[in-house]
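Q: The following comprises the amino acid sequence and a computationally predicted model.
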Amino acid sequence: MAHATQVSRSEFAGTRAPLIGAVSRVKETVTQWAQRRRTRSHLALLDDRLLNDIGMDRLIASEETNRTFWRA
């Protein structure tokens, strides 16, 4: 007959820590991607005067807005 092994709460919590850390990193990454997508879509809406105010021209803004969201 097989005996069930009892695992203490601290042992159980210790095995979950890597998973929790991984989930947290995934959440941070997805949040950062969403922020980049929003920022780049807003950048595409700026007129030349506003782009000049932030030190960009239309070409640089276009290159930035055409980058994929996962690229910094």
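A: That came in fine, so what should we check first? Values in this document were obtained by computation on a predicted structure and should not be read as measured data. Numbering: from 1, shown residues only.
Q: okay, CA-based contacts and neighbour counts for the rest of this
A: Will do.
Q: residues contacting Ser62?
A: For Ser62, the contact set (C-alpha atoms under 8 Å, 6 or more residues apart in numbering) comprises Ala44.
Q: Revised request: answer the last question for Pro18.
A: Pro18 touches nothing, counting by C-alpha under 8 Å, 6+ apart.
Q: in which helix or strand would I find it?
A: If you go by DSSP states H and E, Pro18 is part of helix 9-45.
Q: After that helix, heading C-terminal, what element do we hit next?
A: helix 48-53.
Q: re the thing from before, for the helix holding Pro18, what is the distance to the chain centroid?
A: 6 Å (C-alpha atoms, centre = their mean, to the nearest Å).
Q: So which bits of that helix are buried?
A: Of the residues in helix 9-45, 33, 36-37, 40, 43-44 count as buried by neighbour count, 16 or more other C-alpha atoms under 10 Å.
Q: got another, please set it beside the one above:
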Amino acid sequence: MSHAITIKLPDSLMTTGGYPLPFLARVAVQFAVIVTKWDMNYRTRKQLARLDEHMLRDIGIERDAACTEARRPFWH
């Protein structure tokens, strides 16, 4: 079960007044987005591991698949 999340930054986030952000500012924004995605992966996988059988059935995931996904590292 792999549902890759693609994050497209709005152009307005990478510019100020119509000009591109300085290099270090762009790197800082991209780093913040990556760390936020990792945090979301960590939290959602931890919650997935805690779901009971009834909840897993509701979302259509079997226990084995949930456990496999929950064990994946946060950066994947």
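A: Thanks, I have it. Keep in mind that what you see is a predicted model, and the values were worked out from it rather than measured.
Q: With distance to Ser24 of structure 1 added, can I get the buried residues of helix 9-45 of structure 1 in a markdown table?
A: Output for the buried residues of helix 9-45 of structure 1, formatted as a markdown table (distance: C-alpha to C-alpha, whole Å):
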| residue | distance to Ser24 of structure 1 |
| --- | --- |
| Trp33 | 14 |
| Arg36 | 18 |
| Arg37 | 20 |
| Arg40 | 24 |
| Leu43 | 28 |
| Ala44 | 31 |
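Q: Would you point out the most distant pair within those?
A: Trp33 and Ala44 (16.7 Å; C-alpha to C-alpha).
Q: Stretch 61-76 of structure 2 spans what distance, first to last residue?
A: With C-alpha to C-alpha, to the nearest Å applied, stretch 61-76 of structure 2 spans 19 Å between its terminal residues.
Q: Report the buried residues of that stretch.
A: Result for stretch 61-76 of structure 2 [16+ other C-alpha under 10 Å]: buried residues 63, 66-67, 69-70, 74.
Q: Nearest to Ala32 of structure 2 among the residues you listed?
A: Phe74 (15.0 Å).
Q: if I pick the aligned partner of the closest one in structure 1, what's in contact with it?
A: The equivalent of Phe74 of structure 2 in structure 1 is Phe69 (alignment by TM-score structural alignment). The contact partners of Phe69 of structure 1, by C-alpha under 8 Å, 6+ apart, come to 33-34, 36-37.
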